[in-house]
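Visitor: generate a structure from the sequence data that follows.
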Amino acid sequence: MPVHTRHPLALGVLCAQGAGLLWGLVFVAPLRFADVAPASLALGRYLAFGLVALLLAGTDRRRLQALGRADWRRAVALTLVGNFIYYGCLAAALQQAGGPLPTLIIGTLPVVIAVCANLSSPDLPWRRLVPPLLAIGCGLLLVHAQEAGDTASPQFSLGVLLAVAAVACWTWYPLANAAWLRRHPHLSPTTWATAQGLVTLPLAVIGFAGLLLVQPTPRIWGSDPAAYIAGMAVLGLGASWAGTLLWNRASQLLPPSLTGQLIVFETLAALGYLYAFAGRGPTVFEKAGIVLLLCGVLLGVRAVSGKQRH
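Guide: Presented below is the predicted three-dimensional model:
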C-alpha cells in the first residue's frame, strides 16, 4: 500500500516542512538585494515562476486542459493576492524595517491562520487548539522580542503596515487555496501549482513592462544584474513552484487548523537563513523561542492525531 495512504498525517507534515524550508528563502532576498525595488523583486520572482510553469505545462497538458473557467479565475485570484501583493508587501517591509520586525509580524501567521480556520470551519475543539497556539505565540515573542524592541527607523510605521498587509494576504491565501482543493479533490497538487504559475506569467510580464517604464533602471536590476537574475530563478523554481506544490499536497492531507500552524516551518527556516546571512547564531532567548515553536507544532500534530484516533 502506498505510503501516503497509510500515513497521511506524517506525509502532510513533511510536505509542509519542505514548503517552509523553500519559502524561508524569500526573507533573505530583499536583504541580499537591498538596492532593488520591492516591486521588481516580486515581479522578477513570479516571472521566473511563470516560466518554470510554462516549461512544465507540456508534461501535464491533459489535466490542465480539463480545468474549467472557475478554476482559472480562482487561480488568478490566488496568484494576485498570495503572490504579487503578499510578496510585494513583505519585500517592502523587510527593506523599510529590516529583518526582525517583519519576521515577527509574519511569524504570527500560524496563530492567525489556525484561529481563522477554526472559526470558519471548526474541526478541532478549542481546548486542543489553544495549547499549541499558546506555545507558538510565546515562542514567536521570545524569538523576536529582543531584536524587534531595538528596531527604530523613520520607516518603522510603514514597515509595520506593510507587514500587517502581508499577513492579511497570506491568511486569506492558504485558507482559500485549501478550501478550493477540498471542494475539488480531483485536482492534482502538481497541476494546481502549475496552473497558478501559468496565470502568473502574463501578469508578471505586464507588470514588469510597466515597471520598466516608471522605475529607474538601477532599482530594477540592482548593482549586480546577474546575481538578481539568478536569485529570482531560485525563488521562482524553489520557493514558488516547488513550495506551492508541497503546500498543495499538505493542504489535501491535513485539516486547515493544523496546516495553519505548520506555516511556523517558514518562520524557522527564515530565522536560520537570516542568522546565516548576518553571520551569527541565535541568542539564548531566541533558542528558547525556537524550542517553543517546535513544541507548539508537536502539540498541534498530537491534537490532530488524537482526533483521528477517536
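Visitor: CA atoms for contacts and neighbours, from now on please.
Guide: Noted.
Visitor: distance between the ends of stretch 48-64?
Guide: 20 Å (CA to CA, to the nearest Å).
Visitor: report the buried residues of it.
Guide: Buried residues in stretch 48-64, counted by 16 or more other CA atoms under 10 Å: 48-54, 56-57, 63-64.
Visitor: just the ones of the residues you listed in helices?
Guide: For those, the ones inside helices are 48-54, 56-57, 63-64, with DSSP state H as the criterion.
Visitor: among those, which two are most distant?
Guide: Using CA to CA, the two most remote members of those are 48 and 63, lying 22.2 Å apart.
Visitor: how about the ones in helices among the buried residues of stretch 48-64 in CSV, adding distance to residue 184?
Guide: Output for those, formatted as CSV (distance: CA to CA, whole Å):
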residue, distance to residue 184
48, 27
49, 24
50, 23
51, 26
52, 24
53, 21
54, 23
56, 22
57, 20
63, 13
64, 14
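Visitor: and the helix or strand that residue 169 is a member of, how far from the chain's centre?
Guide: Secondary structure from DSSP states H and E places residue 169 in helix 156-183. Centre-to-centre, helix 156-183 and its host chain are 9 Å apart (CA atoms, centre = their mean, to the nearest Å).
Visitor: same question, stretch 205-219
Guide: Distance, centroid of stretch 205-219 to centroid of chain: 25 Å (CA atoms, centre = their mean).
Visitor: try stretch 110-124
Guide: 17 Å.
Visitor: can you give me the buried ones in it?
Guide: Counting neighbours by 16+ other CA under 10 Å, stretch 110-124 gives 110-118, 123-124 as buried.
Visitor: sort out for me which of the residues you listed are in helices.
Guide: The members of the buried residues of stretch 110-124 that map onto helices under DSSP H are 110-118.
Visitor: let's have the residues you listed in JSON lines, adding distance to residue 209.
Guide: Listed next are these as JSON lines, based on distance: CA to CA, whole Å:
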{"residue": "110", "distance to residue 209": "35"}
{"residue": "111", "distance to residue 209": "38"}
{"residue": "112", "distance to residue 209": "35"}
{"residue": "113", "distance to residue 209": "34"}
{"residue": "114", "distance to residue 209": "38"}
{"residue": "115", "distance to residue 209": "39"}
{"residue": "116", "distance to residue 209": "37"}
{"residue": "117", "distance to residue 209": "37"}
{"residue": "118", "distance to residue 209": "41"}
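Visitor: second input sequence below; structure requested for side-by-side comparison:
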Amino acid sequence: MGILCGAGAGALWGLVFLAPELVRSFAPLQLSVGRYLAYGIIATVLIAPRWKKVFSGVRLQDWKALFWLSIFGNTLYYVLVAAAVHAGGIALTSLVLGFMPVAVTIIGSRDKNAVALKSLLPSLMLCAAGAVCIGWQALTMPATSGRPMMGLVYALAALICWTTYAVWNSRCLMRLQHISVHDWNLLTGLVTGGQAMVLLPVAFLAYSGSHSLPEWGRFAAVSAGVAVIASLCGNALWNRMSRLLPLTMTGQMILFETLFGLTYGLLWEQRAPRVLEVSAFVLVIGSVLSCVAVHRRYSARETLPVMDLAA
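Guide: Take a look at the predicted model:
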C-alpha cells in the first residue's frame, strides 16, 4: 500500500513539470504564488466545517514546523523548479530531482532499527552514477536549448529544499499520530496559502510585462489544476505513504515523480530520450529496485524469529 501511494503521488506530481511550459510568459515566483494561493483557498474551504476540532490538536511547535515545511516543500521549492524548467527544460529538471533518494536514504539510515547504510550502498552508487549522466548532459547540451548550467543550479537547489522537506515531514507525521494525513495536508495548505498572500504583491508588481485576458485565464486554470492535482491529491498520497514506509524507503519512492515527470516532458517535447537520459533512467530504476530488495530481506529477517517462537 505504501508503494502504491508513492507511485500515485509521483504520477500526480510529475504533472508539475509541465505547468511552467504551459504558461511560460509568467515568472517562476508568479507560478508559485498562483498555485499555492489556490491551494490555500481550497484547503480553507475543506477545513472550515471542522475548524475547531482540527485546530485543538495543533500546538505552537507544530505550527512552526508547518511554516518551514511549507517554505521548503512548497513555496521556495516550486520557484526553483519553475526556474529550472525555464532554464534547463523539463527532462533535465525532473531527472535531477530524481536523485533525492540518495540524500534521504543516507539520512534515514541513521534512524533507529533502520537498514544499515552499507546494505544500501549498491542502490546509492547506482543513483550517483545516474547523477553523473545528467551533470555531463548539462555541460554538453547545445546553447540553443536554453541555459542548461543555470537550470542545473536551480534544480540542485530545489533538490536540497525538497530533501529537507521529505525528511522533516516524514518525522512529523510519525510523531503526530493524532493528526490525520488529510488534516496535515490541509494545514500545510493553509500555511502555504498565507505565505502566497504575503508574496502576492512582490510576484505581480516586481515583474514587468503585460498579459492578455486569455493568458490570465490559462494562468488561473493551470494554478487551480496544479493545486488540486499535485498539492491536494498528490500530497495526501505522499503523507499516507510516509506513515507506511521507513524513511530509507520513503526516499526511494521519490523516483516515481522522476519517472512520470520525464515521461510527460518527453511527450511534451515530442522527442525520444537521449542516450544519457536513458542511462540515467535505467540507473535510477536499478537504484530503487535494489533498495526495495534490501528492505524485503531485512523485513524477512526481522519477522522470522517471531514466526519461530509462535510455532
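Visitor: TM value for the aligned chains?
Guide: After superposition, the two chains reach a TM-score of 0.87 (TM-score structural alignment, normalised by the length of the first structure), with 299 aligned residues with a CA RMSD of 2.5 Å.
Visitor: just to revisit the earlier point, which elements pack onto the helix holding residue 169 of the first structure?
Guide: helix 69-79, helix 86-97, helix 100-106, helix 109-120, helix 243-253, helix 256-262 (3 or more CA pairs under 8 Å, 6 or more residues apart in numbering; DSSP states H and E).
Visitor: what's residue 22 of the first structure aligned with over in the second structure?
Guide: Under the alignment defined by TM-score structural alignment, residue 22 of the first structure corresponds to residue 12 in the second structure.
Visitor: count the residues that sit near its match.
Guide: Other residues lying near residue 12 of the second structure total 23 when counted by other CA atoms under 10 Å.
Visitor: state the helix or strand in which it lies.
Guide: Using DSSP H and E, residue 12 of the second structure falls in helix 2-13.
Visitor: superpose on the first structure and give me the mean offset of that helix.
Guide: On superposition with the first structure, the mean distance recorded for helix 2-13 of the second structure (mean CA distance after the TM-score superposition for the first structure) is 0.9 Å.
Visitor: other residues contacting that helix?
Guide: The contact list for helix 2-13 of the second structure (CA atoms under 8 Å, 6 or more residues apart in numbering) reads 229-230, 233-238, 240-242, 244-245, 253-261.
Visitor: list the contacts of the closest residue to residue 299 of the first structure other than its chain neighbours.
Guide: Distances taken as CA to CA, 6 or more residues apart in numbering place residue 132 nearest to residue 299 of the first structure, at 5.2 Å, with adjacent residues excluded. Neighbouring residues of residue 132 of the first structure by CA under 8 Å, 6+ apart: 295-300.
Visitor: how about residue 132 of the first structure, what's its partner in the second structure?
Guide: Checking TM-score structural alignment: residue 132 of the first structure goes with residue 123.
Visitor: tell me which element its match is part of?
Guide: Assessed by DSSP H and E, residue 123 of the second structure sits inside helix 121-140.
Visitor: mean shift of that helix relative to the first structure?
Guide: Mean deviation of helix 121-140 of the second structure relative to the first structure after superposition (mean CA distance after the TM-score superposition for the first structure): 4.1 Å.
Visitor: that helix to helix 148-175, inter-axis angle?
Guide: Relative orientation of helix 121-140 of the second structure versus helix 148-175 (axes from the mean of the first three to the mean of the last three CA atoms, to 10 degrees): 150 degrees.
Visitor: show me what counts as buried in helix 121-140 of the second structure.
Guide: By 16+ other CA under 10 Å, the buried positions in helix 121-140 of the second structure come out as 121-124, 126-128, 130-131, 133-135, 137-138.
Visitor: nearest to residue 172 of the second structure, of the residues you listed?
Guide: residue 124 (25.1 Å).
Visitor: all strands for the stretch 201-310 of the first structure, in order.
Guide: With DSSP state E, counting those that start in this stretch, there are no strands along the stretch 201-310 of the first structure.
Visitor: quick one, helices of it?
Guide: Per DSSP state H, counting those that start in this stretch, the stretch 201-310 of the first structure carries helices over the ranges 217-221, 225-234, 243-253, 256-262, 264-278, 284-309.
Visitor: go through the ones you listed and pick out the most buried.
Guide: Most buried of the helices of the stretch 201-310 of the first structure by mean neighbour count (mean count of other CA atoms under 10 Å) is helix 256-262; its value is a mean of 27.
Visitor: and that one, how far from the second structure on average?
Guide: Average distance, helix 256-262 of the first structure versus aligned residues of the second structure after superposition (mean CA distance after the TM-score superposition for the first structure): 0.9 Å.
Visitor: what's residue 252 of the second structure aligned with over in the first structure?
Guide: Residue 252 of the second structure maps onto residue 261 in the first structure, by TM-score structural alignment.
Visitor: grab the nearest non-local neighbour of its match.
Guide: residue 110 (4.0 Å).
Visitor: again, but for residue 102 of the first structure
Guide: Nearest non-adjacent residue to residue 102 of the first structure, counting by CA to CA, 6+ apart: residue 163, 5.5 Å away.
Visitor: hang on, isn't the one you found packed against residue 104?
Guide: No: with contact defined as CA atoms under 8 Å, residue 163 of the first structure and residue 104 do not form a contacting pair (9.1 Å).
Visitor: residues in contact with residue 62 of the second structure?
Guide: By CA under 8 Å, 6+ apart, the contact set of residue 62 of the second structure is empty.
Visitor: for burial, what's the neighbour tally of the equivalent of residue 63 of the second structure over in the first structure?
Guide: Under the alignment (TM-score structural alignment), residue 63 of the second structure pairs with residue 72 in the first structure. By other CA under 10 Å, 17 other residues sit near residue 72 of the first structure.
Visitor: can you give me the distance of residue 72 of the first structure to residue 138 of the first structure?
Guide: 40 Å.
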